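>>> A structural model of the following input is requested.
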Amino acid sequence: MTQDLQQYADIIEQLKPMVNEPEFNQVLTQVAGGLPKEKRFLIKMEVKRLARPCMRSIDLRGQVDGNCQLYEYDGIKHYLDDIAIDMFEQQIRVFGHYSFGVYEAVQQTENNYRVMRERAESSQQQSEQGGQSSKSTHTMARFSVPVVNLLDYSRRDTERMNFAVALEIFNESNHSIRGISVDVSTEGIQVKLSKESLFKTGEKVFIYFRGLEDEFAMDKKNGIAYTVVKIGRKKDIQYLSLRRAKEFPNPAFDKFLESFIHGNKRRYKVNMANTIDAIRNKSCEQYFSPRCPTLPVYIDDINGSPVPRYAMANEVNREILHYWSDEQDESRLGFLLNSKRLAALLQKKADRRELFVYSFTHLQNEKVYFYSASADELADKDVLRGAFLGFGSRKASWRIFKLTMTDMSPDQAHAPLSIPDSVSSKIKRQNTPPAPRLMSKLKNLRYLVHITDVTSDAGQRRYSEYKFNRNNLSHLRVFGHPRNRVPQEIPIFRFKSQDKRLESRYLLRSNIELRMHVDGRPVKGVSEDISVHGLRLELNGEFTGQIDDRVTVSFPKLQELTSKHDVMSLQYDVVHFNPDRNIVHLKSAHGEPGQSARHFFDDLIKQNRNTLKSYPEEEEIPGIGHALRIINARNVMSLSFLLSKDGVRYKPEASIIGKQDDRVSRLASHFGGKDEVNLEFMFRDRNLDSPFVQHGIKQVKVENLPIRQEVFIAFDPAQKDSRMAIIPRFDNQFTSDDTRHNFIKEAMGRGQFIALHVMLTTTGKPDLDMLQAEINYVSVYAIHRAKELEEKLWSIAACSHLVDITDEVMMRYNFEPAEIARNRENTAQHVIEPNGIQALLRA
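Here you go, the predicted model:
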C-alpha cells in the first residue's frame, strides 16, 4: 500500500470482505462518500488489487521472531510461523482465496523484524519531536510494577456486601456527620464521607442507618456502636473502616443484618476485593516458588544451637543438591552448612546475615572429596587464601554459594483462604490450621537459610589469575571435609506443583531395554520407580525421541519371576525427559495397547505392597511439604520480578521484594511510586541486538536451564535524571578486568557500587487447584472477573531473580574490607534534594 493510501487503511479494511459482492460500489459510496471522486477511485483500485489471486510462495524463515514450519495452501508451499499462519487464515476468510492482500498482510505481522525496526525508528522520531523529557517519563512508567508480599493478603471472617445507604454518624463529641456506606458485614462497615470530617483511629462512633428506616423497623433512638480501625483518603473523599464495638451488643440488629446480607448479596454483590487480591498474590507465589533457583534450608534451634532440619527442592535448585552429593548419590549438604558457619551467620547483625562460600571437589579413587571455605575463613588464613582461590577456580567443580539467614516462625506455615468459613463447610475445612502432628515437626524451626549458586564465568576467570605458591597446596586439606565425619542428614522435601500424582509411586530398580517404534534401536537402562499407569527410567545412552512418542519397554529380570504376564514388550508413551535425555518419564499407552503394562504392575503392587517402598515424594507427614513452601514464600530474601509476554517482547508484571535485600530494594524503589519498583535499569540494553532479558528468555526455553549474567551498577541517588542516577553494565559489555575494576572505583566515587547476579527462569503451568476455591467464589458474583484473572494467570512466562553479590565482586577485585564496608554505607551520604518547606528553609 502506498503512502498516499495509508491514511485510508481503515476504509480499505472495511471494503475488503465486500470486494466480490454486487453491492461493492454502494458500500464504497457509503463508507467513503465524503472523499473526492478521484480518491474513491484510487481506493477502489487498491481493494481490487489486493483481491487479485496470488501465486507467490512466502518464506519467513529468518525474517520473524518465531519458529517457521512448512504450511501448504492450495498447492503452494509456504514457511510461516504461528502468528503468520493465524494472519494467513484470517485474511483467507476475508478475501475467500489466496490473494495479494493475504500475501502482504502475512508480511506485516507484529513479530516481523522489518516491521519491528520500522516501528522503533518511527517511535524514536516521534519521541524526538515530542521532546526528550516526555519520552523519558513514558519509558520509566512502562517499567514500574507493583510490589507483592507473597501470601500476605486480607482474610475476612464474614462476607462483606457492596451496599450504599445514607448514614448519620455521631462521634465522641456527639457531633453529627452525614455519610454513605460503601460496604457492610455483620462485623463491620466502610463509610464514605467528606474529607473535612475529623476522626481518629480507635474512636467510638454511633451510626444511624437513615436510609433503611423507612423500609425496616430500625431503632431511631439508639445508634449502632462501631470503632474506627482505619482512615483512608482519596481526593476529596474520606473512607472510614469501622468494626462493631462488642461492648455495645445489639442482637436484634445482628439478626437483621445477617438476614439482610444473606437475602441480598447476589443483588448488591459481595465485595471481593480481598479475594481478587489473594488470587493475584497466590498466582505470583505459584510462578516464583516451583522454579526459584535458591535452595531453602530450615534450621532448628536445639538448646541454643542451630541445626539444619529440612531442605526444599524444586526442578531448578536441585542442581545445588546434586553438587553436594557424593559418588553414592548421598547428600553432603551438611558440609556446606556446618555448625561453625551457622553460628557465624547468627553472630552477624539481623539484616546482614550473609556469607559467601567458595568450594570445589576432588575425585580420587572414584571417591568425591569436598573442599569449601567462606570469605571469613579465608581471611583468617590469609596465607592460604590465594592458593585456595587460585587453585580451586581452575577446576571445573569450582562454585561460589551465597548463604543468607533470616528469622522465621512455625506459625507462618498456615495460609488460610481469603474467604470466610461461613461460605461453606468445604471452605471451613480448607481454612483449618495444620494438624498438631505436623506442627510438632515444625515447632523448633527458628531460622531459614537460603543457598544460591552465584558462580560466574567472569568471576572464575578472575580468580584463576590469582598467583599462589604450589607448595601451599598440601595445606588446603584444612578446608577439606573428612569423609569419615559424615554430616547429619537433611531430609529433602519437594515443592508441590501442578504435576500432582494421581496414584502412588514405588521404588523399583530393575534392568530394562527401551526401543523406539520409529527406528527400533534398543537403549538399555534401569527403572527408577513404577506405578500402575507410569514409569520413570534412567537410560545408559541418550533418548533420541520426542514427547508423545510410542516406545516398547522390556523387563528381562521381571520376566523370570512371572509366567502370567508378558513383560518383554510393554507399550508406553513418552511424557517427559530431562535436558540430558537420560531420564525418561512414561505413561502406559491408552486403551488396549497399554493394558498388559497396567495389569502387570497392578498385580505386582498388590502382591508386594508391604515390601515395596513408596517414593520419597509420598510424604510421611501429610502437608509438611506445603507448610514448608508457605514458610519459604513468606521469607523471600532477594528481589525477583515476573514477566509476561506482550506481543514479541517481555515486560515486567510484578515484583517480589526480599526481606534482607536493602541495597537492591533501595535501588529498584528509587524511581518507583508507592508500593512499586521501577525496573527500567534492567532493560536499559533493550535497543541492542541481543537485550539480556528478551534474548535470555528465548535461550532458557531452548536449553531448559536458567540463564545467568552479572550486572555492575553505579548508583547515585542524588541525580534526578534516571540515566545518570542508575548506570548499569552487563558483564559482556566490559572488555577486560581492568575496565571492570575502573567501573567499580568510579561508581564508588560518585555514589555507590552494586553488583547483581541475575538469573532468568521460565515459569511452569499454574496449579489451579490451589486457586480454584477462590476463583469459583469470584465466578459466582462476577464471572467476567474470574475469566480475566485466569487469562492473566496464563500470561506469565518467566521470572528474573536479582541476587546482591556486591561484596563478593569487590573481594574478587581485591578491594580492602574497609572499602567494602564504606561502599555498603554510601547510600546514606547521598540523598535527594529536599523540596517544599525544607527547601525554602535551606534557602
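>>> Every contact and neighbour count from this point should use C-alpha atoms.
Will do.
>>> Can you pull out the residues in contact with stretch 572-586?
If you take CA atoms under 8 Å, 6 or more residues apart in numbering as the criterion, stretch 572-586 is touched by 534-544, 546-553, 587-589, 594, 703-704.
>>> now the other sequence, so there's something to compare against:
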Amino acid sequence: MTTADLQEYIGVIERMKSSLNSADFDQVFSLLTSDLPKSKQFLLKMELKRMAQPCNFYIDLRGHVDGDVRAYEHQGKTHYMDANAVNVFERGLKQYGAYTVGLYEEVMNTENNFRVMHRKQTEQRVKTALQQSGSSEAEAEEPSAVHNQYARIIPIGNYTVRRDERMHFSIDVELELAGKRYRASTSDLSVSGCKLKLQQPLQLEPGQQVRLHFTGLEQEYMLGFAAGILYQLIDTEQQGANLYWRMQRLPGNDEQQFATFLQKFISGNKRRYKVNLDSVSQSLLSKGYEQFYLPKLSSLPVYIAVRDGAPLPLCALTTDFNKASWQHFLDEQHQAVFNTVLSVRRLKAILQLPQQDKSTILYSFTHAVKGKLFFYTATSEELLEDDALRQLFFGFGATKAGWRVFQLNIQRVSPAMAEMPSTVPEADNGQKNAGLSSLIKQYIQDIRYIATLSDISSDRSTDWYQNYPVDQQLLKNLARFGHKKTPQQPPCEAVAMQYVNLRSESRYLYKTSIAISDKEQPALLTGHSRDFSSKGLQLETTLPVRFQKGDVLLLDLPDMQKISNKYPLTALPYEVMAVSKSRTIMNLRAHEGAEPHTGRLFFQQLIQNNRAKLTPAEESPRYPGLSTALRNMYLNVQNHFTLYLHRKGIRYEVNTVTQGNNPASLHLLLSLFSADINKQDLALILQNNAASLHFAQHLKQMKRLEAPKSYEMFLVVSQTDDTTELSCMFDYEFRDEQHKRQFVLNALQHKIIFSYRLQLCRTGRPDVDFIAAELNYISAYAIHKAKVLEEELWSVAGMIDAVDISAEVGWRYGAASDVYQRQQQRQQSLLNKLQQAVP
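I've put the predicted structure just below:
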C-alpha cells in the first residue's frame, strides 16, 4: 500500500497505472514529475515499479468484508470476493494490464472492508474529539439533544445463549430435497448448525429435514460423507431479495466424526475468518444496561413463596432508591407487614384481573395509637365497590403523614429464573457457570410470585386526595381496610442489591449521641449517628426536621469528646446532602472552610486506629449470591419502559430504550409509529427534542446520589373509524394544577388517556467486572468492536424510568366511577389490539 509520504502524489500514481508496462513509461513519467525534486521522482518510480510487479497471492475476503463472498476464477486460481471487490479487480485488470501487487492492495482495501471501516471510524472519532475540544466554553454550558428521534430497543432479562461459536464463512453447499439437489451457500457456520443463503426460492416448513452436501469443503478436504449431513430447518428469514434458512444439525451415524471435523476447522480458522459476535455483543449490552438500571431501582420487588397453599412474603430486594417504600411497611417493631398487605384474598383478586398485566393501585396510610402503628390499605378494585367509602378512605387517609399511593404489579416466577446462563460459547468460556449454591436453591425453591410496589405518590397529588369529604361519623367503616396485629409476624427480610460501589471511602456503623443546632437557634434538637466516614455521617432524629438540602448545621459530639482531648468536637459545621421522606434521617457532609475540618480530622484518626474494631456499613450478605439470584428473577419478569441518556461531547442523546420479556403499555403505544420492531419511535414523547432538551438541562444539574426528578406525562389517543392519533403533554406544560385537572377529566370523558410517572436520575459508571467475560471474548476477535461497545456504556449519563399511573390519575382528580370504569375498558381494549399486533 502506498506510504503516507507519497499520498500527496496519488494523482500522479493514478495517471501512471495504465502506463506501467508500456514503452513510453519514462517519457510520460518525466512529463508528469518534471517539477518535483529528484528524490521524490526516485521514490515515486520505485513505488510504481513495486505496484507493477506480478502478484501470485490468493484473494480471500471471507469474513473480512461486509458483503456476500463468492468464488471467482482467474487464470486457474480461485479467489473469494464480494461484488464490490470483483468490480475493483476487473477494473484494475484493465488499468494494470495484469494481476499485480497494486491491484491486490486495491482489492484488499475496498470501502466495505472491516479493517478499512474501523480505521475511518477511528479517524472520525479523533477528528470529532479535536473539534469538540476546541469549541468555546459557552457552548459547553448548553448541552443539546440529538435530532434523531429513533431509539433502538435493548432487551433485558433475556440473553441469547449459544453453545458453539458461529463463524462467518461462505462456502458452496447443495441441498438434497425430494431426490433433487439445489445450490446454496452458507453465510455462517457452527458445529451445531448453519445459516444458508438460497440461490432460488424453495418451500420448506420449519421442522422439515434436508441433507446438506458441503461441496465447497469437499474440494479442499476428504470428508467422506457422500450421503450428506442431516439438518433440520429452524426458521426462515427474508433480507431484501435474499432468502435465508437457519438450520440445526441432527444426530446421525457419522455425527461425532463430522462434529469433530467442524470443531477443528472452526478452531483453526477463526482467526482467519470473522467470528459471529452478534449474540455476545447483544448480551454484553443487555447486562450493561441492567447494571445501570438496578442500582437506581425505585420500585420495591417483594418475593412471595407459597408454602402449604398460603402465600408467604419472604424478602424484598432493596436499593438506596426504594428503601423509603420498604420502611413505609415496617411497624413499630421494624417488622415488615407484607403478609397482611399481600393477603391470599388480595393476591387472588389481582391475578384474576382480565388484563394481561396483573396490576392495580394500592392506597395505604398508617395510624399511630398508644405507641403502635396500624396499617390501612385498599386496592382500586376494592374501593370501586362503594363510592362513599372510597371518598372517606381518600379524604381521611391523605391527611395522614404515612399516606402513600403505589402501583402494585404481580408477576409469576419460578426458581429456574434465578440462574444466569453463560453468554460466551463454551469453547472460549474457560469454565462453565458455577450456578447457584445449594443454600440459595433451598432459600428460593418456593418463590412463585414477585409483587412490585412503585411509589407514585407526590405532594401535589396528595393535595387533591385531601379534597374528598370526610364524615367523622363513618370513620369506623374504614376498619375493614385495617390490618390486625399478628402475635407471630412471619419474618420478611431486606436483601440489599449488590452492585459496583462508587463511594469514595468506606462507611462504618456506629451509634453515638449528637446535639444539633444552627446559627439561628442553638441547642435545637438531639439525635444519634447511624454510620460515619471521615467526610460525613448519617444522622437520625426522633422528631421530623425542617432542614433542606444545602443547609449547614452545627453538631456537638459529647460522647466522642470524652475519648478525645486533641480535637474540640463542638459546633462542627456539616452540610445537609439529603433528607429522607420521613424527615428523620439526614445524610451530612463535612462543610470545609479555610481551616481543616476538625470533625474530618477526628474521624480520620478514629478509623485509622480502630479499623479492625469498626463494623463496615456494607456488611457481607447473610446468603452470598442471594442478591444475584433475586436480581435475575426480577429482570425475567419486569416490564418497565426505561430510556437512557448518553453524553456525546457537549450534547445528550436519547437513543436507547430497554424492554423486558413483556412490553409495557408505553412500548405498545409507541409501536404504532415504529416500522422497525427493533426500534422505537420517540418523536411523540420527545416532541421535536423539546422534552429531551428539558431532561438534559435537569440531568446536567443533578448529582449521582441525588433523588430522582419526577415528571408526569399524558398520552391521549383519539380514534376514528380510519385513523388513530396520539398527542402528548408533560406536566410542566400546563399553566397550573387546575388546568391539568381539566385536561385529564376531558380526556377521560371523551378519549383514551394513558398517564406515566417519569423518574430521571443520573447513573454511575458501568460495572465492567460484570461484563468482563463478554468483553474479553469480543476483544479476542474484534478489539475495535469491543472498544465501541465499552465506549457506549461509559457514555451513559442518565436514565428515565416510566411507571404507568393511568389507573390512579382518574380518582386523583375526582372522576366518577362510571367514567373511571369506561376509561379502563377503553385502555384495555386498545392494548389488547396492540399486543396482538406484536410479532
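>>> Narrow the contacts of stretch 572-586 of structure 1 to those in helices?
Judged by DSSP state H, the subset of the contacts of stretch 572-586 of structure 1 located in helices is Glu703.
>>> I would like the range of structure 2 that aligns with stretch 385-393 of structure 1, please.
Aligned by TM-score structural alignment, stretch 385-393 of structure 1 corresponds to residues 390-398 of structure 2.
>>> Check the gap between Asn484 of structure 1 and Tyr358 of structure 1 for me.
Remark: distance between Asn484 of structure 1 and Tyr358 of structure 1 (CA to CA, to the nearest Å) = 22 Å.
>>> Start from the N-terminal end of the stretch 201-350 of structure 1 and give the strands.
Residue ranges of the strands in the stretch 201-350 of structure 1, as given by DSSP state E, counting those that start in this stretch, are 204-208, 224-234, 237-244, 295-302, 305-313.
>>> And the last one, what's buried?
Within strand 305-313 of structure 1, the residues that qualify as buried by neighbour count (16 or more other CA atoms under 10 Å) are 306-313.
>>> what separates that strand from the chain centre, distance-wise?
With CA atoms, centre = their mean, to the nearest Å as the basis, strand 305-313 of structure 1 stands 24 Å off its chain's centre.
>>> got it, and the second one?
Between the centre of strand 224-234 of structure 1 and the centre of its chain there are 36 Å (CA atoms, centre = their mean).
>>> In structure 2, point out the residues matching it.
So strand 224-234 of structure 1 sits over residues 229-239 in structure 2, by TM-score structural alignment.
>>> mean shift of that stretch relative to structure 1?
When structure 1 is overlaid, stretch 229-239 of structure 2 sits 1.6 Å from its aligned residues on average, using mean CA distance after the TM-score superposition for structure 1.
>>> which other helices and strands contact the host helix or strand of Gly525 of structure 1?
Take DSSP states H and E as the rule and Gly525 of structure 1 turns out to sit in strand 522-530. Helices and strands touching strand 522-530 of structure 1, by 3 or more CA pairs under 8 Å, 6 or more residues apart in numbering; DSSP states H and E, are strand 506-507, strand 511-516, strand 534-539.
>>> what residues does it touch?
By CA under 8 Å, 6+ apart, strand 522-530 of structure 1 touches 505-516, 535-543, 601, 615.
>>> Leaving aside the residues adjacent along the chain, what's closest to Glu618 of structure 2?
With sequence-adjacent residues excluded and distances taken as CA to CA, 6 or more residues apart in numbering, Glu618 of structure 2 is closest to Arg507, at 7.6 Å.
>>> list the contacts for the one you found?
531-533, 616-618.
>>> Which strands and helices lie in contact with the one helix or strand Lys792 of structure 1 maps to?
If you go by DSSP H and E, Lys792 of structure 1 is part of helix 783-795. For helix 783-795 of structure 1, the elements it packs on are helix 273-288, helix 772-781, judged by 3+ CA pairs under 8 Å, 6+ apart.
>>> By how much does the first one deviate from structure 2 on average?
The one in question is helix 273-288 of structure 1. Superposing on structure 2 and averaging over aligned pairs (mean CA distance after the TM-score superposition for structure 1), helix 273-288 of structure 1 comes out at 1.0 Å.
>>> Other residues contacting that helix?
Taking CA under 8 Å, 6+ apart as the rule, helix 273-288 of structure 1 contacts 148-155, 418-419, 497, 633, 642, 654, 763-764, 766-767, 771, 774-775, 778, 789, 793, 796, 799.
>>> in structure 2, what residues pair with it?
Counting by TM-score structural alignment, helix 273-288 of structure 1 corresponds to 278-293 in structure 2.
>>> List the buried residues in that stretch.
Buried, per 16+ other CA under 10 Å, within stretch 278-293 of structure 2: 279-293.
>>> which one in structure 2 is aligned with Asp254 of structure 1?
Here Asp254 of structure 1 is matched to Ala259 in structure 2, going by TM-score structural alignment.
>>> and what of Glu653 of structure 1?
Going residue by residue (TM-score structural alignment), Glu653 of structure 1 aligns to Asn655.
>>> Tell me the spacing between that match and Pro708 of structure 2.
Applying CA to CA, the value for Asn655 of structure 2 to Pro708 of structure 2 is 20 Å.
>>> and what of Phe394 of structure 2?
Relative to Pro708 of structure 2, Phe394 of structure 2 is positioned 26 Å away (CA to CA).
>>> What of Leu555 of structure 2?
From Leu555 of structure 2 across to Pro708 of structure 2, the span is 28 Å (CA to CA).
>>> same question, Phe754 of structure 2
On the measure of CA to CA, Phe754 of structure 2 and Pro708 of structure 2 end up 22 Å apart.
>>> now swap in Phe29 of structure 2 and tell me
71 Å.
>>> do Ala71 of structure 2 as well
For Ala71 of structure 2 relative to Pro708 of structure 2 (CA to CA), the value is 58 Å.
>>> Same question for Val545 of structure 2.
Applying CA to CA to Val545 of structure 2 and Pro708 of structure 2 gives a distance of 21 Å.
>>> Tell me which of the two has more neighbours.
More crowded of Val545 of structure 2 and Pro708, by other CA atoms under 10 Å: Pro708, with 21 against 16.
>>> picking up where we left off before, including distance to His450 of structure 1 and mean neighbour count, could the helices and strands packed on strand 522-530 of structure 1 go into TSV?
Formatted as TSV, these follow (distance: least, CA to CA, whole Å; neighbours: other CA atoms under 10 Å):
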stretch	distance to His450 of structure 1	mean neighbour count
strand 506-507	30	18
strand 511-516	38	20
strand 534-539	30	22
